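Trainee: Have a look at this prediction, sequence included:
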Amino acid sequence: MKLTVFGATGGVGGEIVRQALAAGHEVTAVVRDPSRLSATGTTGESLEVFRADLTDPEALRAAVAGRDAVLSGLGARKRADAGITAQLTRSVVRAMEAEGVRRLVVVSAAPVGPPAERRPVVDRIVGSLVSTILKPVYDDLRTMEADLAASATDWTSVRPPRLQDKPVTGGYRKVVGGTPVSGRFIGRADVAHAMLAALDDLSTVKQGVGVAY
C-alpha cells in the first residue's frame, strides 16, 4: 500500500513508519524537521520524507494525493500542547478530502472511549484521577474525534492507555467500540501495530478501538 504518516518523528509515528517499511509498504513520512527522522536511522528505498507546515491543508495535499491510506501519530506531548491535535488533524482531513483520500487511522487515548464494563474499583479511581490531571489533553482528543465523525473520511481512532517503550509483540487485547478491562499499559510499537492492522479491518471503520495488554 501507499501510506502517508503524520507525526512520523514521534514515538508512535516513528514505529508506524518502521513497521510499514518492514511490511513492504511505500511510506511518505510528513515532518517539520527531516533531521529528526534521519537521526533515528529510519531509511529505505520505499521511504519519502515530505517536509511541510502541518497547519496548512494546501501544503499537505501533495503528501496525501494518490495514497491508499493516511495514519496519524500526532498528539500533544504535554498539557501545554493541548489543542494542537485537533488543530493539526483538521489540516490533515481537509487535505484528504480535497484529494479524495478516505482511509484514516489516528491515535487517541483510552479515556476518550467508553469505560470498560465491570471495571474494578481501583481502575475507576485511577482513571478518574488521570482524566482530571490530563483533562485538557483528553478534551483535545475528544474534539479531534468529533471532527472525524463529521468528516467524509473512513476513520478509525486507536485508543491506548499509558504508553511504554517496548518492542512490538502483537500480543495485546483489542475491543472495537470499547475499552479492554484493566488495560493499564501498552507499548508504542504495539499501538503502531494495531493502527497498521486496522487499515484492512472493515469492522474498525468509523469506530474507536481500545487496545491494551
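Mentor: Nice, thanks for sending it over.
Trainee: only C-alpha atoms for contact and neighbour calcs from this point on.
Mentor: OK.
Trainee: Farthest from the middle of the chain: give me that residue.
Mentor: residue 121 (29.1 Å; Cα atoms, centre = their mean).
Trainee: distance of that residue from residue 181?
Mentor: Separation of residue 121 from residue 181 (Cα to Cα, to the nearest Å): 12 Å.
Trainee: Repeat that for residue 73.
Mentor: The gap separating residue 73 from residue 181 is 24 Å, by Cα to Cα.
Trainee: neighbour count winner among these two?
Mentor: residue 73 (25 against 19; other Cα atoms under 10 Å).
Trainee: For residue 162, give me its contacts.
Mentor: Residues in contact with residue 162, defined by Cα atoms under 8 Å, 6 or more residues apart in numbering, are 184-186.
Trainee: Please flag which of the residues you listed sit within strands.
Mentor: 185-186 (DSSP state E).
Trainee: which one of the contacts of residue 162 has the most neighbours?
Mentor: residue 186 (22 neighbours).
Trainee: shouldn't it be in contact with residue 212?
Mentor: Yes: at 5.1 Å, residue 186 counts as touching residue 212 under the criterion of Cα atoms under 8 Å.
Trainee: Below is an additional structure, to be compared with the one above:
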Amino acid sequence: MKIAVIGANGKAGSSILKEAADRGHEVTAIVRNASKLQSTGTAVIEKDVFSLTASDLAPFDVVINAFGAPLEQEQLHVKAGHALIEALKGTPTRLIVVGGAGSLFVDEAETVRVVDTPDFPKEYHATASNQAINLEELRNSTSINWTFVSPSAFFDPQGPRTGTYRKGKNQLLINSKGQSYVSYADYAIAIVDEIENPQHLNERFTVVSEN
C-alpha cells in the first residue's frame, strides 16, 4: 500500500515509517525539513502539515498523522488535525492519528480520563487535552475514514520489538505484569497491522505490550 507519514522525523513517525517499509509498503515521509530525515532512500514531501492539500494526499491509501506540537504550542495538534480532516474529507484515503494516552479512561464507567487523575504530569496536560479535542473532532466529522491510536501510559522509545500486544478501545490497558506499557516498536506494529487488516474504522483503539 502507499503510506504517507507526517512527522516522520519524530520518534513515533520514524518507527511507523520503518515498520511499514520493512513490511513492503511504499512509504513517503512528509516532513518540514528533509535534511533531518534519518531514513535514507525514502520518498519525501517537504511541506508543512498545515499547507497540505487534498491533491498532495490523493496518491496515498493511508496518511498517518504523527505530528508533534512544540511545547507551549500544543494547540497545533488541533490545528493540524483539523487541516487533515478538511484535506481528506470525501476522499478514499484513510487517516490514522498517533494519539496520546491522556484521553483514555481509567474506570469501566468511562467517567475519569487519565489526564484528569492527580498523578498525571502537568507538563503533558496541554498535549493530552488538545489531542482529546482532535479525537472529538474526528468523531464528529463525516465523509472521512479515520482511526485514532492511543498508546499506553508508558510509551517507551527504547523498548523492544516483541510483536506481542493486546488491544482495547477507550480504557487504559494494563498488561499481565500490571503495567500500562507499550514500546514504540510494538505500537508501530499495531498500526501497520491495522492498516493491513482494518478492525477499527472510525474509532479509537489503544495498545499495550504483553512481553
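Mentor: Everything's here; your move. Keep in mind it's a predicted model, so treat the numbers as computed, not measured.
Trainee: Next, the TM-score between them, please.
Mentor: The TM-score (TM-score structural alignment, normalised by the length of structure 2) is 0.83; 199 aligned residues with a Cα RMSD of 2.4 Å.
Trainee: before we move on, back to that, can I get the contacts of residue 162 of structure 1 in a markdown table including distance to residue 193 of structure 1?
Mentor: Formatted as a markdown table, the contacts of residue 162 of structure 1 follow (distance: Cα to Cα, whole Å):
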| residue | distance to residue 193 of structure 1 |
| --- | --- |
| 184 | 18 |
| 185 | 15 |
| 186 | 11 |
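Trainee: quick one: the residue most central in space within structure 1 and residue 94 of structure 1, what's the gap?
Mentor: Taking Cα atoms, centre = their mean, the centroid of structure 1 lies closest to residue 107, which sits 2.4 Å from it. Separation of residue 107 of structure 1 from residue 94 of structure 1 (Cα to Cα): 18 Å.
Trainee: repeat for residue 104 of structure 1
Mentor: Counting by Cα to Cα, the gap from residue 104 of structure 1 to residue 94 of structure 1 is 12 Å.
Trainee: Same question for residue 47 of structure 1.
Mentor: Distance from residue 47 of structure 1 to residue 94 of structure 1, by Cα to Cα: 24 Å.
Trainee: which ones are touching whichever residue in structure 1 pairs up with residue 47 of structure 2?
Mentor: Aligning on TM-score structural alignment places residue 47 of structure 2 opposite residue 52 in structure 1. With contact set as Cα under 8 Å, 6+ apart, residue 52 of structure 1 has these partners: 30-32, 59-60.
Trainee: which of those tops the neighbour count?
Mentor: When neighbours are taken as other Cα under 10 Å, the top entry among those is residue 30 (26 neighbours).
Trainee: Can you classify that one by secondary structure?
Mentor: Under DSSP: H, G, I helix; E, B strand; the rest coil, residue 30 of structure 1 falls in the strand class.
Trainee: Please enumerate the strands of structure 2.
Mentor: Under the criterion DSSP E, structure 2 carries strands at the ranges 2-6, 26-31, 43-46, 62-65, 94-98, 145-150, 154-156, 165-168, 181-183, 203-209.
Trainee: In CSV, list those along with distance to residue 195 of structure 2.
Mentor: Output for these, formatted as CSV (distance: least, Cα to Cα, whole Å):
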stretch, distance to residue 195 of structure 2
strand 2-6, 9
strand 26-31, 13
strand 43-46, 19
strand 62-65, 8
strand 94-98, 9
strand 145-150, 10
strand 154-156, 21
strand 165-168, 15
strand 181-183, 19
strand 203-209, 13
